[in-house]
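S.K.: Pasting a predicted model and its sequence here:
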Amino acid sequence: MTLSQSRITRFLKSVHPYDALPDPVMNDLAQEIQVLEIEESSAVYAHGQELPGVYIIYEGQVEITDENGAVVSHLGLRNSFGERGLLKGGIACTNARADTPTVLFVVPTGMFQSLIQEHDVVSRFFDRKRASRTGPQSLATTAIDVLMAAAPATCDASMPVQKAAQIMRDKRISSLCVTEHDSLVGIATLRDISSKFVANAMPDTTTISKIMTPDPITLSPSDIGSDVLHVMMERGIGHIPICEGGHLIGIVTQTDLTHYQAVNSAEMVRRIARAQSAEEMALVTADIPQLLVQLVAGGNRHEIVTRLITDIADTATRRLLTLAEHKLGSPPAPYLWLACGSQGRQEQTGVSDQDNCLMLDDSVTDADMPYFQELARFVSNGLNTCGYFYCPGDMMATNPRWCQPVQVWRDYFRGWIAKPNPEAQMLASVMFDLRPIGGQFELFEDLQAHTLGAANANSIFVAHMISNSLKHTPPLGLLRGFATVRSGEHRNTLDLKHNGVVPVVDLARIYSLQGQLSEANTRARLKAAESTGVLSPSGARDLLDAYDLIAEARLEHQVRLVKSGEKPDNYLPPPDLSDFERSHLRDAFVVVKTMQSAVGHGKGMLS
């Protein structure tokens, strides 16, 4: 196929990051582009082959498989491939085959390397590592859209002052924004009502327009906290409407600033540790979504955010154990409360249920069991009150199966390892993430070491665990490289939990099992797997980068929901992603799929 340079240029201007290149560079690139026509089912390149450059799909579809022949992605119009091999030395890391008659543009190696070195927009795009974080921010440097209350209460100018006062009372707010045809025309505060309406004994028929401040000073969501502070101090006001494009979108008050400063993990831990009831703790944990917003907006890395949020759950659990002992009396035997799931791995986000169990000293008797059953109910009910809802699978200490002496737990693990049926695989996966929270920690230490050793020594069990770990697959499909949820409430979204972070969590657990590693946290497991030789440095680096990108995309999605007044979840609509984000997320999924294939073929280490 012969294409004119102008046609090539028009196409490149529709593909990021090339669309951001200066015109002279774009013209040079268009001249360098090689056009290839590939017949249906024909190979583009094979694993280990030297690459001529980076490929861009102009027409058709391409299937990408790993060195073992497992499909990792289907790519379509404007998708790029081959760049990972170029960045690693010029050798193809995967196989590529045309699904249909396909036309490809090839950016030659020399041109690609020049673009990477000389143009930040290109180097940033093809740098698959997560963006650098700037570190924690203060109130003064925090963006207003984090500080503001969205969808402020409004009224029109003709509303009687008395009615406006009733609205403020019922909504427990201190101001009303006065609007006309969606435009802000004024603001009225409780101070205006007391100092103007009440103090001047104005008639009952007085409208809000008579006491409001007309055309109030506003700020935009792109401003920062210091702008709010300076305006409030200079003007002596306590309410600032936030407008964008002439439309009211939020408001910042002195109360919002105070609340922001009060919402931090250390203060929340302090309040929970002194709480006298689950209801009192729930007043604190209700601020976790706002804490999530602040931590992410403050530039904190995902493993820091999830660790701080998990610390709150740990503190609530320990406090509930203390309150339970105050109510029930001293325990009749030593015990240990353990968490599994995301709390066990210290990876809780804005959405968390509870997964926990009790290990009891072998001296416990049947007569002692009612005490521990009541303790489990007290703590589990308290956690539910705090927003950590009951586990749908009943993996909780309230289930008698998961409230047992240590010897019974030894028998559990021994049985799961000896006969790894589907239930045993599922339970072992959950229980290998156990982490002590409160009680006698030594009850778990010997059990953990013994279990890891026995599991590692049983090759059949390890093989079954590997097979079980591959059931959650990254969402790679035909639509721009993504396979979305097919039906139900979350149709056409990406499940960033089960198809995003869970595949990496499962891989890290397998590496932990192979290396008899005691860590429960996913990132810690991957690093330990590298340091002990279970995972090669390049494999660890790729998987860590992919995990970081997916985990941070999940948190940023939850933050967007919280800021819009919705409950956080794990279901990301692909249209919410920019082309830049879509490309990076797809590549992260490809890395995970490739690592799954390597483990599935008995290659735990990648070179």
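M.R.: Nice, I can see it. Residues are numbered from 1 along each chain as shown.
S.K.: alpha carbons only for contacts and neighbour counts from here, please
M.R.: Fine.
S.K.: check which helix or strand covers the closest residue to residue 305 other than its chain neighbours.
M.R.: With sequence-adjacent residues excluded and distances taken as Cα to Cα, 6 or more residues apart in numbering, residue 305 is closest to residue 295, at 6.1 Å. Here residue 295, judged by DSSP states H and E, is contained in helix 288-297.
S.K.: Presented hereafter is structure B, for comparison with structure A:
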Amino acid sequence: MDQILQFISSIHPYDSLPEDELTRVAGSFARREYAADEFVYRHGERLDGLYLIENAAVEITDAHGGLVSSLSRGNSFGERGLLEDGAAATTARVIRPGAVLMLPAAEFRHLLNDSPAFARFFRRGRPATRGGADIATLKVSDLLTRSPLSAAPETPIAEAARMMRQAHVSSLGITDPSGALLGLVTIRDMSNRVVAEGRDGSDPVSAIMTADPVSLPPSALGSDVLNAMMERRVGHLPVVEAGRFVGMITQTDLTRVQAISASVLIRDVAQADTVGDMAAVTSRIPDLLVSLVAAHQRHEVVTRLITDIADAVTRRLLVMAEAQLGPPPAPYLWAACGSQGRQDQTGVSDQDNIMILTDGTDPADPYYESLARFVSDGLNAAGYVYCPGDMMATNPRWRQPRSVWRDYFRGWIEKPSPEAQILASVMFDLRAIGGDAALLSGLQAETLELASKNSIFVAHMISNSLKHQPPLGLIRGFATIRSGEHLGHIDMKMNGVVPVADMARVHALRGRLTAVNTRARLEEAEDAGVISGRGARDLIAAYDLIQSLRLENQAALVKAGRKPDNFLSPSDLPDFERSHLRDAFVVVRTMQSALGQGKGVLS
């Protein structure tokens, strides 16, 4: 037992346990010597507990025999099966003889419940438990409670009302024979458009429906439902998949679960009357970050919810600007790029935005200049500081008609100078926030097709994606910052997140993929065959770890009363986490090398 105690006291997360608890846990371990080629367990077998390698080497393979990982001293395995149904999800075979410890399953679950560090370590990258499920992080498909009720557009109003009464619902989807959604009718429509106006009940229901209503896909988050209902003041949202009406989300559905504070912040932003009111709301984002990280939410959920707040602030500022300046002379689009465009904002973000004007509009029109200044100043006051590179709609260069933007993209693609590479990288992350989204959608598709066909431009983009290198030093160390305020730290954004984001952008370009979010791009690239399955999974796993540690570090800074930033000291991490972080950076560097060698990097 003394030998086991000494061993686990140097292994994370056991090193976080109090001394008496650590001693008790050491006594619960079983120890066994394994011979070479002996199986610890096979796929599908019931697991007795969590395994920890003392001095052997173990190979983990999937159900098809594919290599998952090669493990050695200090590595754990078996937790995936224990966290799911108790059956082994992989096969573990000893490839170098030695001792393996086994923590009984009951003790493993006890530690998951009682030790935050233990739970954080073994549940990293896994969804939070459903016991405390929040609507903001549930998918819309999880919120649907019944099959959709629909009617044809020629259905008489009286018949439609009877259908709603019999089904005890407050809304009805109007669809064509293929199931495509044409419109929506609610109880309020029956009251306001039929009873109040004395309309004949034999009239077709299409006469009172709301045509082309706002809808969401089943994959959308519950936060999308809340945001849309609060901003648009509606109580019903149709759910559409592949063009077909598949369900309805109502305010009644939302009462079944509790919304997290991200949705409360969205509500407060939508109701803000002044920029000061919005700044008071966004000042609560660091606390939101802490609570989301503490709840073990996946990093892509955390960054998505935080970005949603920035989107709501931007849209509210656009409404306030138009209220002050009057309606715009012609339609425009406000789009975000950078981290807001990719929907991966964290506790620290500046603003990156542009405006696309309707062709024929004078870009020097004082209206648009005033609108851009109002919104940009408001974002800065709300904590989204001015872009250091002046990538903002206040810059006349980035406030132009659609035809000028088309020329911009064509010029960057046909003459890929260093500046063009940087600008193209930024602009490929554009996402519509407010205004006429059609001004961007067709332009993006056209640009993707044009760029993907230009091999020289693609080669330049690959070259540009390799400029930010992971912070790897010699002899399994890190290349930390050597001077200044952040001495001994690594920049988790510029040397961790950005290299992956740059590669994901290249893969999206090569595959003409429309996703903007980094993780979504990698997933779509794998599905499209642009990147190998194993390469995509490795890179996604590395990205997940880097982003998770980045967010945990920011949350720790906030809890310590400091402003969150992107700088992490490797020495602050336990040995196990530090080793895994370095392994993640090795994966990023390996994938960079493969990308460069595969397509030829320009010198």
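M.R.: Right, received. Where do you want to start? Please read these numbers as outputs of a predicted model, since none were measured by experiment.
S.K.: Going by contacts, tell me the helices and strands next to the helix holding residue 295 of structure 1.
M.R.: Judged by 3 or more Cα pairs under 8 Å, 6 or more residues apart in numbering; DSSP states H and E, the packing partners of helix 288-297 of structure 1 are helix 144-147, helix 302-328, helix 537-563.
S.K.: and the first one, how far from the chain's centre?
M.R.: In terms of Cα atoms, centre = their mean, to the nearest Å, the centre of helix 144-147 of structure 1 is found 20 Å from the chain centre.
S.K.: what range in structure 2 matches that helix?
M.R.: Alignment of helix 144-147 of structure 1 against structure 2: no match, by TM-score structural alignment.
S.K.: and that helix, what does it pack onto?
M.R.: In terms of contacts (3+ Cα pairs under 8 Å, 6+ apart), helix 144-147 of structure 1 is packed against helix 254-262, helix 288-297.
S.K.: Buried deepest among those, which one?
M.R.: Burial of those is given as mean neighbour count (mean count of other Cα atoms under 10 Å); helix 288-297 ranks first at a mean of 22.
S.K.: what about the helix holding residue 295 of structure 1, how far off from structure 2?
M.R.: Its matched residues in structure 2 lie on average 0.7 Å from helix 288-297 of structure 1 after superposition (mean Cα distance after the TM-score superposition for structure 1).
S.K.: what range in structure 2 does that helix sit on?
M.R.: Residues 285-294 of structure 2 are where helix 288-297 of structure 1 aligns, taking TM-score structural alignment as the criterion.
S.K.: Stretch 333-346 of structure 1 now?
M.R.: Per TM-score structural alignment, the counterpart of stretch 333-346 of structure 1 in structure 2 is residues 330-343.
S.K.: contacting residues around the matching stretch?
M.R.: Stretch 330-343 of structure 2 has contacts (Cα atoms under 8 Å, 6 or more residues apart in numbering) with 303-304, 307-308, 310-311, 345, 349, 351-358, 361, 426-437, 439-440, 516-518.
S.K.: just checking, which of the residues you listed belong to strands?
M.R.: Among these, the members falling in strands (DSSP state E) are 353, 354, 355, 356, 357, 431, 432, 433, 434, 435.
S.K.: Identify the spatial nearest neighbour of the residue mapped onto the second one from structure 1, chain neighbours not counted.
M.R.: In structure 1, the residue paired with residue 354 of structure 2 is residue 357, using TM-score structural alignment. Across the structure, with Cα to Cα, 6+ apart as the measure, the residue nearest residue 357 of structure 1 apart from its sequence neighbours is residue 397 (4.1 Å).
S.K.: So what does residue 373 of structure 1 match up with in structure 2?
M.R.: Per TM-score structural alignment, the equivalent position to residue 373 of structure 1 in structure 2 is residue 369.
S.K.: that's a strand at its match, yeah?
M.R.: No. Residue 369 of structure 2 is assigned helix when assessed by DSSP: H, G, I helix; E, B strand; the rest coil, not a strand.
S.K.: if we can go back for a sec, filter the contacts of stretch 330-343 of structure 2 down to the buried ones and hand me the ChimeraX line.
M.R.: To isolate the buried ones among the contacts of stretch 330-343 of structure 2 in ChimeraX, judged by 16 or more other Cα atoms under 10 Å, type:
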select :303,304,307,308,310,311,345,349,351,352,353,354,355,356,357,358,361,426,427,428,429,430,431,432,433,434,435,436,437,439,440,516,517,518
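S.K.: hmm, back to that, is the match of residue 373 of structure 1 in contact with residue 398, as I believe?
M.R.: No. Judged on Cα atoms under 8 Å, residue 369 of structure 2 makes no contact with residue 398 at a distance of 11.0 Å.
S.K.: any shared contact partners between those two?
M.R.: Counting by Cα under 8 Å, 6+ apart, no residue touches both residue 369 of structure 2 and residue 398.
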